[in-house]
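In: my questions concern the predicted model and sequence given below.
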Amino acid sequence: MRAFLIVLLIPLLAGCTPLTAFNALIPKDAGGRQVADDEPYGQDRRQRLDIYAPVAAASGPRPMIVFFYGGSWKSGSKEGYGFVGRALAAQGFVVAIPDYRLVPDVRFPAFVEDSAAAVQWVQRHVARYGGDPDRIVLVGHSAGAYNAAMLAVDPRWLGPDRAAVKGWAALAGPYDFLPLDTEVTRAAFSAAGDLEATQPILLASADDPPGLLLAGGRDELVLPSQSTGMAIAMTEAGAAAQSRIYPDVGHVGIVAALAKPFRGDAPVLRDVAAFARHVTQGGTDASAGQ
């Protein structure tokens, strides 16, 4: 089964297509369940989100994770990431997974604006699902990690609502990609008036929430230096940040490691969950999970 899933997963992720087939086939965490489907946070059909929650009862509101998937800002679907929602929910979090508008229908900053709108919707409505609107952790993979980074380090997107973001954990994200020398980045960002304002590494400040920057040592699509460089930039700016490189996984493997059959490849789920618990319980550094 594992070998079959690997054969299925690689072209799906490498081609940035929806992971619905992979998601349908893999075993899921019994401790998490989907509690809402297609909740609208805007008027566009892509402005919808799903919510997952722990099966076990809780004595009070649970901390919240908002997960942004990748796909080069041009593809992806929340329907392919139920395995992520249930995995993180089984760790004790209420989890929202939003869709967002994509290239070529939109360009920067639309996908960041949608990500911000999804977080703000969560703050206003998640209490009905047992989540705490004042304890949010942003998590993302690849292009979704970029979206999470922008919300975390640039206050113009969330404004005063950014105070609810207690930390952000990013898997294999791009944070420093000027000049725009790839088809993907040109398609998504070439219309931006101020290109430096699109780069998370140039926006780090002491006011940023703690960051956990994770990458695969075999990642040839988004180099691990993107994560280590972002962590250094945050630390030098006075914010709390840690980076970790998993030597035996690549760009696909780091998000696949959140799925039950692949958790032996890298402790991504353990590290993200430990970090999210730490920062939502009052920790102000990024040391948990390291």
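Out: Structure's in. What do you need?

In: use CA for all of it now, contacts and neighbours both
Out: Will do.

In: I figured residue 138 hits residue 164, correct?
Out: No: using Cα atoms under 8 Å as the test, residue 138 is too far from residue 164 to be in contact (10.4 Å).

In: neighbour count: these two, which is higher?
Out: residue 138 (27 against 20; other Cα atoms under 10 Å).

In: next secondary structure after the helix or strand harbouring that one?
Out: Using DSSP states H and E, residue 138 falls within strand 131-141. Using DSSP H and E, the helix or strand that follows strand 131-141 in sequence is helix 143-153.

In: next one for the comparison:
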Amino acid sequence: MAHSLRHWFCAIPAGFLLLVLSGCSPLKMLNGLTPDGSYVKTADIVYGEDPRQKLDVYVPRHLLEDAPVAVFFYGGSWNSGDRGDYRFVGEALASRGIVTVVADYRLYPQVRYPLFLEDGARAVAWTKAHIHEFSGNPRRLYLMGHSSGAYNASMLALDSRLLGAVGMSPADLSGWIGLAGPYDFLPIKNPEVRPVFFWPDSPPQSQPIRHVSHGAPPALLIAASRDSLVDPTRNTGGLARTLREAGVPVQDLYYARPNHATLVATMSRPLRWLAPVLDQVVAFIRHTPPQ
């Protein structure tokens, strides 16, 4: 059995390639392999007036009450992405007893910095106000994101003006988790990202690393050690060092097997062999107490 499972897992990358060539995206493949028995999903909840301002809530099926809550923001260079593609993240966290919110937000070219962050703040405010209706504990609230979504989570956790605009503060967060996040990326090299941040006049205050303060929430930063898209040494390592210097509890972890894209995919059941990302995220949430 162990040998056959290992053989099947090793064949997954080739399966991904075949599915991509046949028009099936890797995210759809992961969702297709994700069971639905561990959660109850409430979809298409409106948190704002724009069609993109919606979210889904994944509640552990056998949950009683007062569960920790994670709000997840996906990546996509701030110009693509859909919450429905990340059912595997909702299932992964819900299967471990965490109420999970997966939120859409407006994208470029509809909006630029900082409007998508304002959407994130509104989604977090909705969660704090309503998550008790889904057996979640608003005092155990964590933010999480991958790639540009990790940027969103970091800015909401570090730049107090964003949550302040919706009547909250970073002190309302128990912690935040960033997967392969860009936290210090000026000058911008990616041509798709440049217009999002008004290149060449990108505002310095758009960088999460500039908003670190002593009172910031605890952080778990995870990166692919050979990430060719977002430099893990400058971004994850640099932010972790800056947080430590400010006295903020932080753990940074680096894994060799995943790349930038597959780091979040390790949350899915078929790809957890690549790295124990889910285990680390769950341990952080369980062992980081409310602020």
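Out: Everything's here; your move. Keep in mind that what you see is a predicted model, and the values were worked out from it rather than measured.

In: re the thing from before, what does the strand holding residue 138 of structure 1 contact?
Out: Residues outside strand 131-141 of structure 1 that contact it (Cα atoms under 8 Å, 6 or more residues apart in numbering) are 61-70, 93-94, 122-127, 145-148, 152, 163-173, 255, 276, 280.

In: can we see that at 6 Å?
Out: Strand 131-141 of structure 1 has contacts (Cα atoms under 6 Å, 6 or more residues apart in numbering) with 61-70, 94, 123, 148, 164-172, 280.

In: over to stretch 109-120 of structure 2?
Out: Applying Cα under 6 Å, 6+ apart, the contact partners of stretch 109-120 of structure 2 are 105-106, 196-197.

In: so residue 70 of structure 2, which state does it fall into?
Out: Under DSSP: H, G, I helix; E, B strand; the rest coil, residue 70 of structure 2 falls in the strand class.

In: alignment lookup: residue 249 of structure 2 to structure 1.
Out: Aligned counterpart of residue 249 of structure 2 in structure 1: residue 240 (TM-score structural alignment).

In: could you find the closest non-adjacent residue to the counterpart of residue 125 of structure 2 in structure 1?
Out: Structural alignment (TM-score structural alignment) places residue 125 of structure 2 against residue 120 in structure 1. Nearest non-adjacent residue to residue 120 of structure 1, counting by Cα to Cα, 6 or more residues apart in numbering: residue 161, 7.1 Å away.

In: any figure for the gap between that neighbour and residue 134 of structure 1?
Out: From residue 161 of structure 1 across to residue 134 of structure 1, the span is 9 Å (Cα to Cα, to the nearest Å).

In: map residue 212 of structure 2 onto structure 1.
Out: Here residue 212 of structure 2 is matched to residue 204 in structure 1, going by TM-score structural alignment.

In: its match contacts residue 234, doesn't it?
Out: Yes: contact criterion Cα atoms under 6 Å: residue 204 of structure 1 and residue 234 qualify, at 5.3 Å.

In: neighbours around the equivalent of residue 191 of structure 2 over in structure 1, how many?
Out: Correspondence of residue 191 of structure 2 to structure 1, assessed by TM-score structural alignment: residue 183. For residue 183 of structure 1, the neighbour count with other Cα under 10 Å is 8.

In: now the one 10 residues further on
Out: For residue 193 of structure 1, the neighbour count with other Cα under 10 Å is 10.

In: ditto for the one 10 residues further on
Out: Burial measure for residue 203 of structure 1: 20 neighbouring residues, criterion other Cα under 10 Å.

In: any idea how far it lies from residue 237 of structure 1?
Out: On the measure of Cα to Cα, residue 203 of structure 1 and residue 237 of structure 1 end up 9 Å apart.

In: for burial, what's the neighbour tally of the residue nearest to residue 120 of structure 1?
Out: Using other Cα under 10 Å: residue 161 of structure 1 sits among 15 other residues.
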